[in-house]
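J.: sequence first, predicted coordinates after that:
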Amino acid sequence: MYPIVIQKQIENPVNPVFANHETFHPRFGWLKKGFDAANKNPGIFLQDDAPVHLGVGKNMVRAIRYWCSAFKIIDKNNYPTTFGEKLLGNNGWDSYLEDPASLWLLHWNLLKPTCEAAAWYYIFNIFRDLEFTKEDILTGLKDYIRNFNKNIAESSFVKDVNCILRMYATQDLIRDNTPIEDSIDCPFNELGLIRHFGKNYQFKIGAKANLPVQVIVATCLKYASWVSQGRETINIPSLLYDEGSPGMVFKLTENTLCEAIETVAKEFDAIILSDTAGLIQLSFTDEPKILAEKILEQYYHS
């Protein structure tokens, strides 16, 4: 179980919405398809002929719109966001999401404030068990939902939990030794964040082979810009264990985090990993948001 570290609270980190995905997890090609369609015509999702233009069913149109908004590649009015343009635009970092780094950035973007996927936020940031069953998540989620003083149908958060596990869990093999179909059709399985064995699930903690150090450090700097405003340091325990931190979102260990910072610091003089009286800190001499963008630009253009 993760320790809990007291942090400066992020204002309004979650919008308590549930089951807006129409039971569909994000599928290969959906985010690019939705982004491009919205870029050409922000009203596309409300048109009667949207299923024809997008090549999917009516419920899937609503799901694509939801996921594009939840991942913050389009805004509430269906216009491309700055992040969406940088990642998926015609000259974007990775327009067709061929690099797993982009999936990690999208995973981060889904959970960052304001998160439009409350059950996802709960499971990755509030729920602290490392090994669990679906029932464990549902029990904890019921308690979490009470914080919002909203009457949420149990069927809604059951749909969310099922969607999360399809989206992230590396599935067991079925009888004929072929993977479950849903797991093949979700790119976020590639992240390997959750293992599934029998009735149990387990977070994979520590290094991830396809998670670049640049993404780890860039998200640390973005997080620091939210919770360490005006300061040029943030301590490693906060980056590991605080709600909404890269350590929680990516399920990192201290060694993984510190090694990532040390590696990136060799390329960027503005980044320093310091140890003062036993307190390990990330220090930065540039504005953290700008520095984070520089790191990502260098990564994608190298």
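T.: Looks like it arrived, so ask away.
J.: going forward, measure contacts and count neighbours with C-alpha atoms only.
T.: OK.
J.: how close does the most centrally placed residue in the chain get to G192?
T.: The central residue of the chain, meaning the one whose C-alpha is nearest the mean C-alpha position (Cα atoms, centre = their mean), is H107 at 2.1 Å. According to Cα to Cα, to the nearest Å, H107 and G192 sit 12 Å apart.
J.: do the same with K86
T.: Note on K86: its distance to G192, by Cα to Cα, is 25 Å.
J.: equivalent analysis for N15, please.
T.: As judged by Cα to Cα, N15 and G192 stand 26 Å apart.
J.: name the nearest residue to the residue nearest to the centre of the chain, sequence neighbours excluded.
T.: Spatial nearest neighbour of H107, chain neighbours left out: F71 (7.6 Å); criterion: Cα to Cα, 6 or more residues apart in numbering.
J.: cool, L239 as well?
T.: Nearest-residue entry for L239: S245, 5.3 Å, with adjacent residues in sequence omitted and distances by Cα to Cα, 6+ apart.
J.: so that neighbour touches N235, yeah?
T.: No - in this structure, S245 is not within contact of N235 by Cα atoms under 8 Å, at 11.5 Å.
J.: also this one, for the comparison:
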Amino acid sequence: MNTLKFSGHDTFHCRQQWLSKGIKLIDNEGYTVLNRPEIAISRLGVGKNMVQSIQHWLKAFGLINDRHEISEISNKLFLNNDDAYDPYLEDEGTLWLLQYKICKSNYASIFNLVFSEYFNDKVTLDFSERQIIQFIEKKIRDNNEREVSTNTLTSDFKVFVKSYATPKKSLKTIEDDFNSPLLELNLISQLNSRNGNGEIVYKINKEVRNNLPITIFAYCLLDYLDDRKDISYDELRNTIGSYFCLSNDGLDNLIEQLCSTYPEFVYKNDAGIRQIQIKGIAKDYKTNLLESYYEIQ
């Protein structure tokens, strides 16, 4: 069974209001409405291929599960009547949540591969289309997975960078290109220079990230751990730390802030073995974190 997944977006990166519109439509009329183009096109106000793309992104962000059911986080963000946390994605904390979800779900595998694996053995933070595609092709071979065409991977790459990087284009395309919810996080930049092959060069922006809410960081950590009660520093750095493009100083700062804000998180450094331990977490602790962040009473 393949563990990596590519394509499905019909060459469209996720637009700002697609997630909210898609979840509300499913809530009102059921998931099968998305498989009835004549209705979904009218309800969502998009073309047929964009309807298929919306389905893809709802799954990629973990907002619906394998059975096409609306997830708990979707209910809290977009539904719940007047108590919806952030239906229009106006809070930056929500964008960090979405960034965590799309990397963690691995439904659109290029996101996880680029953020958490590609740079593990790299000195530079720059990358190009060819470098990423060659890396993914090797990953597919190493995993003994079914071959994926270069055209498919090229399409995935273009959608991936459009999700994050401000393009150097004319004003006539500005509305289309600047409408990705993840652009605001400034995780990837398009550089002005090209490499020796004439390709556009991009850069991962590893930073301290003082704008990353500590409550959202705590929620993501608990969600990642599931029922586990500890995580090594290295695993945290190579997963959530990488999803959020945190520098080492940035991750250290967040861990210190996490443990000082929430006593349930304890940092241990014994004989050079660094880990974060979780103690005394109640069943509804994770939910309460989000409610406190979004000030839901």
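T.: Structure's in. What do you need? Note that the coordinates shown come from a computational prediction; the quantities given were computed from them, not determined experimentally.
J.: what does the residue nearest to H107 of structure 1 align to in structure 2?
T.: Following TM-score structural alignment, the counterpart assigned to F71 of structure 1 within structure 2 is F61.
J.: spit out the contact partners of that match.
T.: F61 of structure 2 makes contacts with 98-99, 101-102, 105, 107, as judged by Cα atoms under 8 Å, 6 or more residues apart in numbering.
J.: mind doing that once more with 7 Å?
T.: F61 of structure 2 makes contact with 98, 101-102, 105, according to Cα atoms under 7 Å, 6 or more residues apart in numbering.
J.: ok, so of those, who is nearest I278 of structure 2?
T.: I278 of structure 2 lies nearest to K101 out of the contacts of F61 of structure 2, by Cα to Cα, at 21.1 Å.
J.: who has more neighbours out of S245 and N235 of structure 1?
T.: Using other Cα atoms under 10 Å as the criterion, S245 of structure 1 and N235 rank with S245 on top: 26 against 17.
J.: assign a three-state SS to W120 of structure 1, would you?
T.: Per DSSP: H, G, I helix; E, B strand; the rest coil, the secondary structure class of W120 of structure 1 is helix.
J.: how about it, what's its match in structure 2?
T.: Matched by TM-score structural alignment, W120 of structure 1 corresponds to F111 in structure 2.
J.: so its match makes contact with K104?
T.: No - with contacts counted by Cα atoms under 7 Å, F111 of structure 2 stays clear of K104, the gap being 8.9 Å.
J.: between those two, what contacts are shared?
T.: Residues touching both F111 of structure 2 and K104 by Cα under 7 Å, 6+ apart: none at all.
J.: ok, average deviation of the one helix or strand D223 of structure 2 maps to from structure 1?
T.: According to DSSP states H and E, D223 of structure 2 maps onto helix 214-225. For helix 214-225 of structure 2, the mean deviation from structure 1 after alignment is 2.3 Å (mean Cα distance after the TM-score superposition for structure 1).
J.: next structured bit after that helix?
T.: Per DSSP H and E, the helix or strand that comes after helix 214-225 of structure 2 is strand 230-232.
J.: tell me, that next one lands on which residues of structure 1?
T.: Mapped onto structure 1 using TM-score structural alignment, strand 230-232 of structure 2 covers residues 233-235.
J.: quick one: the matching stretch to chain centroid distance?
T.: In terms of Cα atoms, centre = their mean, to the nearest Å, the gap separating the centre of stretch 233-235 of structure 1 from the centre of its chain is 22 Å.
J.: who's in contact with it?
T.: Taking Cα under 7 Å, 6+ apart as the rule, stretch 233-235 of structure 1 contacts 224, 228, 280-284.
J.: now with 10 Å?
T.: With Cα atoms under 10 Å, 6 or more residues apart in numbering as the test, stretch 233-235 of structure 1 has contacts from 220-221, 223-225, 227-228, 271-275, 279-285, 288.
J.: which of those are buried?
T.: In terms of neighbour count (16 or more other Cα atoms under 10 Å), the buried residues within those are 220-221, 223-225, 227-228, 271-274, 280-284, 288.
J.: which residues of the stretch 201-302 of structure 1 fall in strands?
T.: In order along the chain, the stretch 201-302 of structure 1 carries the following strands (DSSP state E, counting those that start in this stretch): 233-235, 271-276, 279-284.
J.: ok, now how distant is the residue nearest to L239 of structure 1 from Y66 of structure 1?
T.: Per Cα to Cα, S245 of structure 1 is found 24 Å from Y66 of structure 1.
J.: swap in Y168 of structure 1?
T.: Taken as Cα to Cα, the span from Y168 of structure 1 to Y66 of structure 1 is 18 Å.
J.: which strand or helix spans S42 of structure 2?
T.: helix 37-44.
J.: from I184 of structure 1, how far out is N41 of structure 1?
T.: Noted for N41 of structure 1: a distance of 30 Å to I184 of structure 1, by Cα to Cα.
J.: also F284 of structure 1?
T.: Here F284 of structure 1 is placed at a distance of 40 Å from I184 of structure 1 (Cα to Cα).
J.: ok, I73 of structure 1 touching E85?
T.: Yes - using Cα atoms under 10 Å, I73 of structure 1 makes contact with E85 at a distance of 7.5 Å.
J.: between these two, who's got more neighbours?
T.: Neighbours were counted for I73 of structure 1 and for E85 using other Cα under 10 Å; I73 has more, 27 against 19.
J.: what about the aligned partner of F12 of structure 2 in structure 1, neighbour count?
T.: Structural correspondence for F12 of structure 2 with respect to structure 1 (TM-score structural alignment): F24. Taking other Cα under 10 Å as the criterion, the count of residues near F24 of structure 1 is 22.
J.: and the spatially closest residue to F24 of structure 1 that is not a sequence neighbour, what helix or strand is that in?
T.: Counting by Cα to Cα, 6+ apart, F24 of structure 1 lies nearest to A63, which is 6.4 Å off, once chain neighbours are set aside. Mapping A63 of structure 1 onto the secondary structure by DSSP H and E places it in helix 58-70.
J.: for K40 of structure 1, see how far away the aligned residue in structure 1 for A40 of structure 2 is.
T.: Residue correspondence to structure 1 (TM-score structural alignment): A40 of structure 2 is matched to A50. Applying Cα to Cα, one obtains 13 Å for the distance of A50 of structure 1 from K40 of structure 1.
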